[in-house]
Structure formats: structure tokens, C-alpha cells
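Q: What would the 3D arrangement of this be:
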Amino acid sequence: MTTLADPEPGGRPGDVERATALCAELSGRGVHGIVLAYVDTAGIGRVKTVPTARLASAAAWGVGMSPVFDTFLANDSIVSTDVLGSPDGDLRLYPDLDRLVVLSAQPGWAWAPVDRITQEGERHPACSRTFLRRVVADAARDHGITFKAAIEVEWALGQGSAPGDEFVPATSGPAYGAIRQVELSDYIVELLAAFAAQGVDVDQIHPEYAAGQFEISVGALDPVAAADRSVLVRQTILAVSRRHGLRAAFTPAVTAKGVGNGGHVHLSAWHHGVNLHTGGEHRYGMTAAAESFAAGLLAHLPALTAVTAPSPASYLRLKPSQWAGVFTVWGHETREAAVRVITGTAGLSGRAANLEVKPVDLAANPYLALGCLITAGLDGLESSSPLPEEVTGDPARFTAEEAVARGVCRLPVSLEEAVGKFSKDERLRGALGPVLADAVIAVRLGEIAAVAGLDDELVAAAYRWKY
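A: The predicted structure follows:
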């Protein structure tokens, strides 16, 4: 469950009383501090913390934080827009009490995501969580459509004793290999125990392809809760890794070569409780609305990459033939397709059928990513956009002429190209609003400038431990 109402000075109805009761409960469980968490425009998790005794005050009046963080870069330098990036002003961070959880791997701490409002009590136009809540609420009001979402989390596990910021894999086993699971058995068990204690339902956790890489898949929730869960999952992995003398890297590219870390998004649209991706008369059981939703995603993907792959390091990962989905194609269970249609096992399609969007990594702010993906899909749905021909196999095999004939386009090969596409996408910019859209552009251009002149290895190193 996610609180859908905007925060308000003095607290939303019942919040102060609830926070007071929670304070007593948390104190009785040995919780001394609350982590108030959000994600900035650059995709960096930022926090403020308060003593448990201040939870009711935070629920009533928020906690102060400068709006300058909306234009922070991953290296903590600051860029600016016409309204953001100055030292002036203040915001109030309001915890969502419905999402508050005691942190199993950080004894003495609880965690809650926040929404940000102005001191005057208005929505902060650059709050990405508020943006996603608004997109979800508008879709329900205007179309009767709700969504379920989940974000896969991949990370490379390094030895904590490695010198400096070097990456030395924490396990030597092969991809998807039993050796990795055996070597890090105690670590994985502690992760599973922590997630269970925190109410995170884990579908699977396993060794992945790249050196020292693992992946966790979690249950789907409403989009705001799914984004919250993605942030919480990473907080938990960081904490458990540290307790085991390990270091977790969620960056899109730990090194310049090889397969990077993805953050694939699973998304399904539902109309009055019925999954639109199954039981229909179109391809693979999709309804007409589901096909048009997928078509909208494909049409906006070049611009979306500025949001879903927002780091210079993202473009070290977005390479053909590495299951990163770098062409504007869709396919049924095709892992090279940017949009993969998943029908689910027979008997479970009503619950499991969904779309997987591949060109997404964990440098992305999950609230921005989900909000923009939903916006793109709804654009296709509203215009009844036709879904093009399915592509099977690896799209990289096509000649230039074949690709043009099939309408297959390569996604941007650099962050600069992605920003150019985003700047021209009126639907995405309009949904974000001018303040947040301009912040996205300014931060991306700042990241480009920050690594100007660096070779690929230095770019990978610059972002290795940032996310």
C-alpha cells in the first residue's frame, strides 16, 4: 500500500497520531533513527535521518532539505537551471508511513521514502516521487487503468579489501554457476532473511553473467511502491554486503568491457482489475490496448534512454548482442528485444503476463523511469498506435537496408544523443513539467561535461561505486 495523498503542513489526516504510535512501537524494538530516503535527478540515493522520537514531528511538519539537490551530479558537483541549483530556499521531506520498514541489516534503524513539498505546502515540481504518483493517479482517473511494476536489480559484488576503488570480484565461479552460490552461501542467506523480515517478497536470487554479478527479482507492486522497493532493496544489499566485508556496485558498467548491470523494468497495465496483456485477440493474447501501449514505449524509447540510461557509464552497457535491448524492436520472450512480451506459464498468464523493458539500468531514478515509461505507453494507447512487426533473434544481424525496411532503429549510442532525443520529445517533457524536464537535461549535460576527455575505463571507474 502506498500513501497517494500529497503531504500537507500539519500532516495528512491521521498521520501525526499514527506516527506517535509508531514511535513508541519502534522504540520498543530498539530503533533509534529513521532514514528518510529519496533519489535525485542523477539517480543517486540521498537521505536525511532523524531520531525515532522526531517521527511525529516529521509527519506533521516535514524535515528541511535544500532544493539544490535536484541538480546535483553523481560526483556531488552542482549544475543549475533557471529555477534550480542556487543556495536559496528550502523544502520539506515528508515520510510515507505506509512504506516505513525496520531495516533488518542495519540494527537500530528504520527506513521510509519521502515526498517533498515547498515551505508553502505546495507540490515541489522537481519531486520525482510526486511526479510518479501524479502519473499513476491521472491514468486511473482518465482511463480507468492501473499498473503493476517490478524492477530487477543486478549488482557486481567486489572484495571490500581491494585497494582504493578497484573492483576485484568477490567470487570466482562461472556465470549462473553453483560455485558462486556455494562460495557466498552465507551472504545470500542473510540477504533472503533480511528481505523476508522487511516484507520484500523475493521471486528469485541467483548468480548472473558478469564477473561477481548477482540478480534479484522481486514481486510486483503499484508503480510508486515498486520504485520504493527498488530503493529499499539496494539499501539492504549495500548493508548486508558491508557486513560480509564485500562491496556492491550497481553501476551500469563496472568495467569498460563486458556485460554491465541492468535494472530491467517489468510493467503491466490493468483495466478494472483485468490484465490487458492476456486474454485478448491480438498477438500472444494481448488486447488492442496492450499492443498500443507497447507501441508507445517503442516510439518514445530513443528519448526515454535519457531517463532510463542516464549516466555516461550507461552507454558502456548499451551494446548490441548483450541482451541490453539496444534496438527499437519487440519480441515474444526475445531477450535481445528492447520490449520483451512475457506471456507467463500456462495457468498463470492472468497474473504474470507483462512487458519487460530492457534498456534500463540502476543509474536511473526509478520514479522518473517508471513515470516516463507509463507516459510513453499511455501515449500509444490514447492514439491507438499500431504495434509493428515482431522481431525474433538478434536485431544486430540486419544490414542497414534491412533495418530501415523493418523500421528497426538503434537506440542512442551516447548520453549526448539521448539528451538530444529527449529535448525534442514534447510528450515526455510535458508530463515531467518544465522544472523537472529542465533538471533532467541540465544534470545529463553536467554528467557529460564531467567525463569529457576520459577514456572508457576512466568513465567506468568514475561511476563504479556511485549508485
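Q: Please count neighbours and contacts with C-alpha atoms only from this point.
A: OK.
Q: which SS state does V391 fall under?
A: coil (DSSP: H, G, I helix; E, B strand; the rest coil).
Q: likewise T146?
A: Taking three-state DSSP as the rule, one finds T146 in the strand state.
Q: What number of residues are in the vicinity of it?
A: Number of residues near T146 (other C-alpha atoms under 10 Å) recorded here: 21.
Q: Quick check: it touching L267?
A: No - judged on C-alpha atoms under 8 Å, T146 makes no contact with L267 at a distance of 10.5 Å.
Q: where along the stretch 251-400 of the chain do the strands fall?
A: 265-271, 274-275, 330-332, 339-342, 354-357 (DSSP state E, counting those that start in this stretch).
Q: where's the fourth one relative to the chain centroid, distance-wise?
A: In this case it means strand 339-342. Taking C-alpha atoms, centre = their mean, to the nearest Å, the mean C-alpha location of strand 339-342 is offset from the chain mean by 18 Å.
Q: List the buried residues of that strand.
A: Neighbour-count burial for strand 339-342, counted by 16 or more other C-alpha atoms under 10 Å, picks out V339, R340, V341, I342.
Q: which other residues reach it?
A: Strand 339-342 has contacts (C-alpha atoms under 8 Å, 6 or more residues apart in numbering) with 294, 297-298, 325, 328-334, 352-358.
Q: I'd like the structure of this one too, to check against the first:
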Amino acid sequence: MCTELKSLINDFELSTNPLRDNEFQKIKFIRICWVDLNNKTRCKAPSKSYILDKSNGFEYVTVTNSCMSFPTLTDMIVKNSLPSEDIGEIWLVPDWKTLVILDYLPDTAQVMAYFYQSKKGVIAPALSTSGGPQSRLSKYDQLVPFSLDPRNVLKRAMNDLQVNHGLQLKGSFEEEFYLFPLKPWLEEGMLKPLDSSAFASVYSLDTYNTVLSKITNALEAMNIPIEQILKESGPGQFEITIPYTDILVACDRHKLIHQTVKAVAYQNGFIACFLPKVFANSAGNGCHAHLSLWRDGKNIVPITSSTYSFYPESGFSQDSCRFVAGLLHHAKSLTAIFNPCNNSYRRLTPNSWSGGYIAWGVDNKEVFIRIPSSPSTSVIGNTNFEVKTIDHCSNPYLVMASIIYAGMHGMNDSSIQLPPLTSKNPANFTEEEKKQYLIGYLPSNLTDSLQCLDSDSYLKENLGHDIIKSFITVKKFDLESVKGLTLDDEIKKLIDIY
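A: From the prediction side, this is the model:
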């Protein structure tokens, strides 16, 4: 049996069964969830009684192998989006450490999962197969992680970072979203915020207090700590931030936050929208990631009194500088993964704080990598870096896996050039200054960014040829589906998804 698969199962079978605890008494269904390449959370939901009544132990559910690569607007098989032409079943195995009761649906719990496939193409047996866990699964010892599973790709990337550099990536996301009253949208197709107040407005927090309180209460009830809530610049736009944690946990939390905000908002007469661009002349929704590198329980991002650094003014250690160099080197390719919708490129414009220039700088919100200054910390340097361009259309597991591999490329290859820091807005640079600071430009549309990704042999090799091929194929199909649509038309098609 696959060692990783056995470990996942044993996490549940060899410990006290959490489904029998008192707090789970009212639970009827357990959603077993995955996140597809278009960042849709999908699930199968066996009943709790079915799971507990399995005399031989519950291990998995089966799902079609096309479930990761459906296009955004419809469930259909896109030609050449699968590793082979064979249509079959794959095994969805719960990661029981992620089990949580949904506060807004008190009879439902959910758990994130990993996909596995038979190396030889053998279809997994039905759940009713007789025999214990060992006897059943030992017949299928060729099980391997499904090559289109982003969560498995991230787990592999995390292991490679640990093995090759002794490092762990930690971080958190900034969750930006709009809230609109539901009734005008359903009756008139109009997004009408309750107010049009500006950034950091107390009035907006007062006006939306009831629904915001219910959202944050639900998150805290599911053990997601709230760091702060903020009124953002757009009408009815808010941001929730949470503390950093191990990056796989951060991605799981990120998806649960997105799901909870949309569900609680709807239950209370609102529609929540995470689309990158909702109004042409108002702030877009970012999904900025704040990240740090750790070794042996210590953040190694800050420079120390005994540490050499390429750019001491960055406050970053040499390893951190090299990691950033890798991100900047692959920035054009990463854009396809970070910004995978046509709507994404309506947000990536100059002077919008979306990080559209390939550069880095301390407290510079116009560049790809921002270094937040840390004046109140006890360390000499700065403690984390922010990737600005990411938006909510992106799959967070694939995003973080690509960041890890791009960063490691910078650490492993000293020939990758690290440009000078800049605190200036590149939009105001002269042509000479742009050359001096090696300022680059992100692709201005999804077609170009997909081409950059397709040409990036390093990322394709490390993330996996299958998943990148499928991603590019599906995204090209999506582009044809929204070709020629106005911003309003895009919103009508995508608002329920994002």
C-alpha cells in the first residue's frame, strides 16, 4: 500500500474517532472536499452514519478523473485536459486532520482530501468491497498521487523545500471581498452597496456590522482566528486578515474562509463577491499572500548582525534574497497561475496597488514583491514578503507550490539575477531608471501569461507536466467562453463562483 495513503487512513483509524465525540452528535453529513484547477471547492458528502457503520473501515470515495479539469462555466470534459484519454475513477481520501464542523450548517462537517490513482490504470474497487483496510488496499499497491491534484503537488513541494534546504514556508492570505444586498441583484441584476464610503471607514463597519459579525463569529467557531477586519477602498468592500501558519493549513483556511463568507452573507440577505474586478473605477479584490521561510522553528527571513545579504537595505537574509530572486525570475509564468481569469487582468493595472511591475521594494505596493517594514519587531531586519498579484480565481495550493519551486530555483541557481530594490512607483520612472532597476512588466492578458507558463520548462518539470498541460488547456477553453464579454457580463457569469 502507498505509505502516504496508509498514513492518511491511520490518522483517523488509530486515534479516538472524532465523529463519535459529543460535538459531532448532531452531524448528519461529512463533506469530503477538493479544490479543482479553477479554484472551485467541490465535495461528496457521505452520511456520518454510513461512515461509522462501515464494518471494515471507511477509507475513501471514488470520483471521476475529469473532476479536476472541468472548465469554469460548465461541467464537461475538455479535450486533452486529462493525462490520458482513459475515463475512469480516482480515489478521494480524507485528510482527517482537517475535519471541521461548519458553524453556519450545524448538521454538516467537512474535511479536505487528497486524490490517488492507480499507476497502472486499475479502477478503484467500490466502497462495499469486503475485507479490512490492509487486505483491500494491499491489492492496489501501485496507488500514487493523482497528477492533477494541486493539494498533493503542494505537499510534494513542501517536502522538497524541507529536504533540499531544511526550510518550511509559512504564511497567510489577505481576504478582500465585496458585500452587496442580495435582493437588488436577484430582482434587477444590480450590485448596489449599502454605502460608498472610503478606505478604513468606521461608518461602513457600522452599516455592515450585523453580517460582518456573523461571518467572523462563524470563522472563529471553526478555529480560524481573526487578526483584523478592515473597510477597503471600494463601496461595500472589506478585508479580513488572519495570523500566519504552515502553508498547507493556510491554504485550507483560505478556502474555508471564502466558502464561509459567501454562505453566511447569503443566509443574511447579501451576496459576497471575491472577483478580482467588480467595478471598473473602484478597487479590485486582491488575495495578497504574506510569506516567510522557517528553519528549525526560526524565521530565517530577517537579516541578522552576523548574516551577509545582497541588499542589507531590504532587511532580508541572503537565503531570502535568493528566494525572491527566483520569484521575480519566473514572475511572467507565475502570473498565469496567480491570475487565471480574463477578469484578473482588469485588476492588474498601474497605480492600483496590485503589484503589476516585476520588481521588489520595501513598502512598495506597486511591485510584484513588497517587503513590509517591521519597525516594532525585536529583529534587525524585516520578517516577511508579500506577493501582491494573486487573486481569488487562483487555486491556492497550486499558487503556493509554484512559489516554492520558483523560490528554490533562485536559491539553487546563483546566475539568476536579483534586481535592485526600489521604493519608487515604477510608473513614474524614466526609461533610464527602468533599465537601471531592471523593471519588467507582467503579461497584460491571460493568453500571453499562459504562453509564458507553457515556455517555462523549469516550472513545468517541477510542478508536473500533466497538471500544467491540463491547466493551460482548460484556461484556453475558458478564454473562448468569455471572449468579447463586457465587465458586467463577466460578473453575471462568475459572481456565484467567485
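Q: From A309 of structure 1, how far out is the spatially most central residue of structure 1?
A: In structure 1, the residue lying closest to the centroid (C-alpha atoms, centre = their mean) is P366, at 2.6 Å. Per C-alpha to C-alpha, to the nearest Å, P366 of structure 1 is found 11 Å from A309 of structure 1.
Q: now do K421 of structure 1
A: Counting by C-alpha to C-alpha, the separation of K421 of structure 1 from A309 of structure 1 is 13 Å.
Q: Neighbour count: these two, which is higher?
A: A309 (29 against 19).
Q: Translate that one into the numbering of structure 2.
A: When structure 2 is aligned by TM-score structural alignment, A309 of structure 1 is paired with N339.
Q: That match and T389 touch, don't they?
A: Yes - the criterion here is C-alpha under 8 Å, and N339 of structure 2 meets it with T389 at 7.5 Å.
Q: one step back: tell me the one among the buried residues of strand 339-342 of structure 1 nearest to P107 of structure 1.
A: Proximity of these to P107 of structure 1 (C-alpha to C-alpha) peaks at I342, which lies at 38.8 Å.
Q: the helices in the stretch 351-467 of structure 1, which residues?
A: In the stretch 351-467 of structure 1, the segments counted as helices under DSSP state H, counting those that start in this stretch are 366-382, 400-406, 415-423, 426-432, 434-450, 456-463.
Q: now, of those, which is deepest in the fold?
A: Mean neighbour count (mean count of other C-alpha atoms under 10 Å) peaks for helix 366-382 among these, with a mean of 25.
Q: measure L368 of structure 1 to D456 of structure 1 for me?
A: 26 Å.
Q: ok, now A149 of structure 1?
A: For A149 of structure 1, the distance to D456 of structure 1 - C-alpha to C-alpha - is 33 Å.
Q: got it, and G158 of structure 1?
A: If you go by C-alpha to C-alpha, the gap between G158 of structure 1 and D456 of structure 1 works out to 20 Å.
Q: Now do stretch 403-412 of structure 2: distance to the chain's middle.
A: For stretch 403-412 of structure 2 - counting by C-alpha atoms, centre = their mean - the centre lies 18 Å from the chain centre.
Q: Quick one: neighbours of P163 of structure 1, just the number.
A: As a burial measure, P163 of structure 1 scores 9 neighbours (other C-alpha under 10 Å).
Q: Nearest residue to the aligned residue in structure 2 for it in space, please, no chain neighbours.
A: Superposed on structure 2 with TM-score structural alignment, P163 of structure 1 falls opposite W185. Counting by C-alpha to C-alpha, 6 or more residues apart in numbering, L191 is the residue found nearest to W185 of structure 2 once chain neighbours are left out, at 5.7 Å.
Q: what do you get for A250 of structure 2?
A: With C-alpha to C-alpha, 6+ apart, the residue lying closest to A250 of structure 2 is S172, at 5.6 Å.
Q: Does that neighbour touch I242 like I think?
A: Yes - using C-alpha under 8 Å, S172 of structure 2 is in contact with I242, at 6.7 Å.
Q: more neighbours, the two?
A: S172 (24 against 20).
Q: Could I get the contacting residues of that one?
A: S172 of structure 2 is in contact with T241, I242, P243, Y244, T245, I247, A250, C251, A289, H290, L291, counting by C-alpha under 8 Å, 6+ apart.
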